[in-house]
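K.L.:
for reference, the sequence and a predicted model appear below.
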Amino acid sequence: MIPPPGTGAFLNAHGWGGAAVRPLAGDASFRRYFRVTLGGRSAVLMDAPPDKEDSGPFLAIGKYLHNLGFSAPQALATDLDSGLILLEDYGDGRVTPVLAQDASDEHAIYAAAVDILAALHQHPPGDVAPYTDAEYLREARLFPDWYLPAVGLTEAPGHDAAWAQLWPALFTHPPVLVLRDYHADNLMLLDRPGHQRLGLLDFQDALAGHPAYDLASLLQDIRRIVSPKLEAAMIARYIAARPDLDEAAFRTAYAILAAQRNIKILGVFTRLYVRDGKPAYPRYHPRLWEMVNANLEHPALAPVKAWFDAHVPASARIGVKVSA
């Protein structure tokens, strides 16, 4: 992966002239990442093409989180016109591969992640847009818009109306900052003074919404299986830390949001394959369907389950076939 044009001039202008630049793993967006090293120092160069990515929210939310005492990488230098941002380097301790090597600390790491959410949700959401019912529906519609055509089905009537019966349950609590992609792949183990144990990544799409969303994102993680026992323990931990919550209403919202998110991801991962030519993502479909089928059994999901049972047969719940 070749660094973007202008990298050398950008680094020269900000005291990193002559630094070594090597690629890092990217994500599902158009952003690319490189590690920059010079004389014992290191930083992360983010290449976010301005015609495809708006880095303003990432910088603003990162600063807000930092000011609240949470560990979010701060910008060392920026050139938004070219889409180049130099960030603090949080190292290589991403939770997913760390636990793949040694899962003995799994409970403690997830407890720390849950405690971050409980603490964050004590604060106002900041200057972000609300997570509206229109946005929840837009996300849910990624399934009929992208997944159904990819498996040879057309959308049957009643999809939107079924979801509309669920949205009121998501507005029973004052909104909090919802990071929207809070899971093990976006959490970094840190060991440095002045930082919490876990660093936060990928929060640029944050909205003001229900506190159960990020908990569901963490505990129903498509990339890393969380056992039902650990999921139950972490939900209980969060609720214990938030005595102000209506527990029954929170658990109902958790069930709805877990289903909505997993169904949305079925659509997102299909779009990444069909539209963007990324063939790796459909491999997650079978696991997603396992979770969605389980999600739909919750009584709160009854209207959506009825629509799925009537219009999405078992033969279509195995994933999109990738062309050779």
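P.N.:
The structure has been received and is ready for your questions. Numbers count the residues shown, from 1 in each chain.

K.L.:
rest of the way, CA atoms for contacts and neighbours
P.N.:
Will do.

K.L.:
would you map the strands across this structure?
P.N.:
Ranges of strands within the chain are 20-24, 32-38, 41-47, 75-79, 84-88, 176-178, 187-189, 198-200, 207-209, based on DSSP state E.

K.L.:
give me the buried positions along the first one.
P.N.:
Right, strand 20-24. Of the residues in strand 20-24, those buried by neighbour count under the rule 16 or more other C-alpha atoms under 10 Å are V21.

K.L.:
repeat that for the second one.
P.N.:
Applying a neighbour-count criterion of 16+ other C-alpha under 10 Å, one finds R32, Y33, F34, R35, V36, T37 buried in strand 32-38.

K.L.:
out of the strands of the chain, deepest packed?
P.N.:
Greatest average neighbour count among those goes to strand 176-178 (a mean of 27), per mean count of other C-alpha atoms under 10 Å.

K.L.:
can you list contacts of that strand?
P.N.:
Applying C-alpha atoms under 8 Å, 6 or more residues apart in numbering, the external contacts of strand 176-178 come out as 120-126, 128, 206-211, 213-214.

K.L.:
apply 7 Å and report the result again.
P.N.:
Contacts of strand 176-178 with the rest of the structure, by C-alpha atoms under 7 Å, 6 or more residues apart in numbering, involve H121, P124, P125, G126, A206, L207, A208, G209, H210, P211, Y213, D214.

K.L.:
what does stretch 266-285 give?
P.N.:
By C-alpha under 7 Å, 6+ apart, stretch 266-285 touches L142, F143, W146, Y147, L288, I318, G319, V320, V322.

K.L.:
adding another structure so you can compare the two:
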Amino acid sequence: MRVMRENVIICFLARAGWADAARAPMGADWSTRRYERLTRPDGAKAILMDAAGDGAGQVPPFVRLCGLLRAMDLSAPLIFAEDQGQGLLLLEDFGDDSFALLLDRGDDPWPLYCRATDVLSHLHKRFDPGTAPDIQRYDLTLFTQQVALFGDAYLDAAATPLSPAGRRALDDAWTMVLTQVLGIVPDSLLLRDYHPGNLMALRDRAGVRACGLLDVQDGGIGPISYDLLSLLQDARRDVPDEIQSAMIDRYLSAMPGLSQGAFLASYAVMGAMRHARILGRVAQLAAGGGKARQLAFLSRVWGQFRRAIAHPLLSPIQSFTDQHLPPDGAVPHILGQ
């Protein structure tokens, strides 16, 4: 099967004029996509994205979202060649300097978080959801479907599986909470996985264009609070409280007329929902023998979730959680400690 896929890739690269390029594998993400860096003899570089099988369905939205972002003067990769049916793209190479790499090596975090926050305010002031009716909507139905992973996977992994009545109670609690906040802040283009690992430092560009945007294929229309929450309450790293507070203030200052109270309420609920979904996903990985790097997120995300559900709007989720899980979230049990 792999040999057949390799032949498809070789033919694709030949059609694109990159048959003579050296190919080097790059790190994989949590999906089934693979990436390679290509270097031609003349020094030109590109990234091959290989989304085989069911992953090919993510290619058209990726191409669409990249085009929308570039039209708003933001740095999403140019598409040099594509075969959407085969799940193959040849992309602009943004280099290796992700914000995550720079933070890990000890660079000053403030300029990076300021730039990432400014990208969001730039985007949210310029994007009109009415101009993109074909993009998926992160609405009550989609959000409740995604957060279902918490009840399906996390509670099972914690050895507290839900009865049918318990599952209905959890669904009702999320519906009650989400209904209160959906619509209280504007919708815009939601990138969904907006964190330092998907943001690239582009030193030959200025302003918001100096931030390259990757992994946008799951984007859609949703509350403007979501991506700032994703940035500042990152599953992969601890963001200092002073940076979180300063970036929220920076964003609100750039968005005149936006209600601070409404934004913070939406921010809290989006956070609880995102953290719950990630808890479910990491529990799935733990059950399947996931990698230590991914399982290491569990304790941090549990703490983020507990802090989020302390918001008064999330009292139904807090009550449910207190009833069904111990204070430590059964994290040691899930990790087999």
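P.N.:
Done, it's in. Model, not experiment: these values are computed from the prediction.

K.L.:
can you tell me which of the contacts of strand 176-178 of the first structure is nearest P23 of the first structure?
P.N.:
A206 (26.2 Å; C-alpha to C-alpha).

K.L.:
what's the match for the closest one in the second structure?
P.N.:
In the superposition onto the second structure, A206 of the first structure corresponds to G219 when matched by TM-score structural alignment.

K.L.:
how many neighbours does that match have?
P.N.:
G219 of the second structure has 21 neighbours, counted by other C-alpha atoms under 10 Å.

K.L.:
hmm, it is touching R192, no?
P.N.:
Yes: under the criterion of C-alpha atoms under 7 Å, G219 of the second structure is in contact with R192, at a separation of 5.7 Å.

K.L.:
circling back: the strands of the first structure: which one's closest to H159 of the first structure?
P.N.:
With respect to H159 of the first structure, and counting by C-alpha to C-alpha, the nearest of those is strand 207-209 at 22.5 Å.

K.L.:
the closest one vs the second structure, mean deviation?
P.N.:
For strand 207-209 of the first structure, the mean distance to aligned residues of the second structure following superposition is 1.0 Å (mean C-alpha distance after the TM-score superposition for the first structure).

K.L.:
just checking, what packs against that strand?
P.N.:
Strand 207-209 of the first structure is packed against strand 176-178, with contacts defined by 3 or more C-alpha pairs under 7 Å, 6 or more residues apart in numbering; DSSP states H and E.

K.L.:
residue contacts, the residue nearest to H275 of the second structure when sequence neighbours are not counted?
P.N.:
In space, not counting the residues next to it along the chain, H275 of the second structure is nearest to F305; the distance is 5.4 Å by C-alpha to C-alpha, 6 or more residues apart in numbering. Contacts of F305 of the second structure were listed using C-alpha under 7 Å, 6+ apart, and they are A272, H275, A276.

K.L.:
how about F99 of the second structure?
P.N.:
Counting by C-alpha under 7 Å, 6+ apart, F99 of the second structure makes contact with L112, P196, G197, L199, M200, A201.

K.L.:
which of those residues are conserved in the first structure?
P.N.:
By both residues aligned by TM-score structural alignment, their matches' C-alpha atoms under 7 Å, these still in contact after alignment to the first structure are P196, G197, L199, M200, A201.

K.L.:
what's the fourth one aligned with over in the first structure?
P.N.:
Using TM-score structural alignment, the equivalent of M200 of the second structure in the first structure is M188.

K.L.:
could you find the closest non-adjacent residue to the aligned residue in the first structure for Q260 of the second structure?
P.N.:
Counting by TM-score structural alignment, Q260 of the second structure lines up with E247 in the first structure. Excluding its sequence neighbours, the residue lying closest to E247 of the first structure (C-alpha to C-alpha, 6+ apart) is I239, at 6.9 Å.

K.L.:
could you tell me how many residues sit around the one you found?
P.N.:
Here the count is done by other C-alpha under 10 Å, and I239 of the first structure has 17 residues near it.

K.L.:
same check on A330 of the second structure?
P.N.:
19.

K.L.:
so it makes contact with A159?
P.N.:
No: in this structure A330 of the second structure lies outside contact range of A159 using C-alpha under 7 Å: 8.3 Å.

K.L.:
rewinding a little: any idea which of the buried residues of strand 32-38 of the first structure is closest to H298 of the first structure?
P.N.:
When the buried residues of strand 32-38 of the first structure are compared for distance to H298 of the first structure (C-alpha to C-alpha), R32 comes out closest, at 38.9 Å.

K.L.:
tell me if I'm right that that closest one and D47 touch.
P.N.:
Yes: with the criterion set as C-alpha under 7 Å, R32 of the first structure and D47 qualify as a contacting pair; they are 5.1 Å apart.

K.L.:
tell me how far A150 of the first structure lies from L296 of the first structure.
P.N.:
Distance of A150 of the first structure to L296 of the first structure, given as C-alpha to C-alpha, to the nearest Å: 22 Å.

K.L.:
hey, which helix is longest across the first structure?
P.N.:
Of all the segments of type helix in the first structure, defined by DSSP state H, the longest one is helix 247-274.

K.L.:
what are the buried residues along that one?
P.N.:
With burial defined by 16+ other C-alpha under 10 Å, the residues of helix 247-274 of the first structure counted as buried are 250-274.

K.L.:
just stretch 168-176 of the first structure next, same as before
P.N.:
The neighbour-count check on stretch 168-176 of the first structure (16+ other C-alpha under 10 Å) flags A169, L170, H173, P175, V176 as buried.
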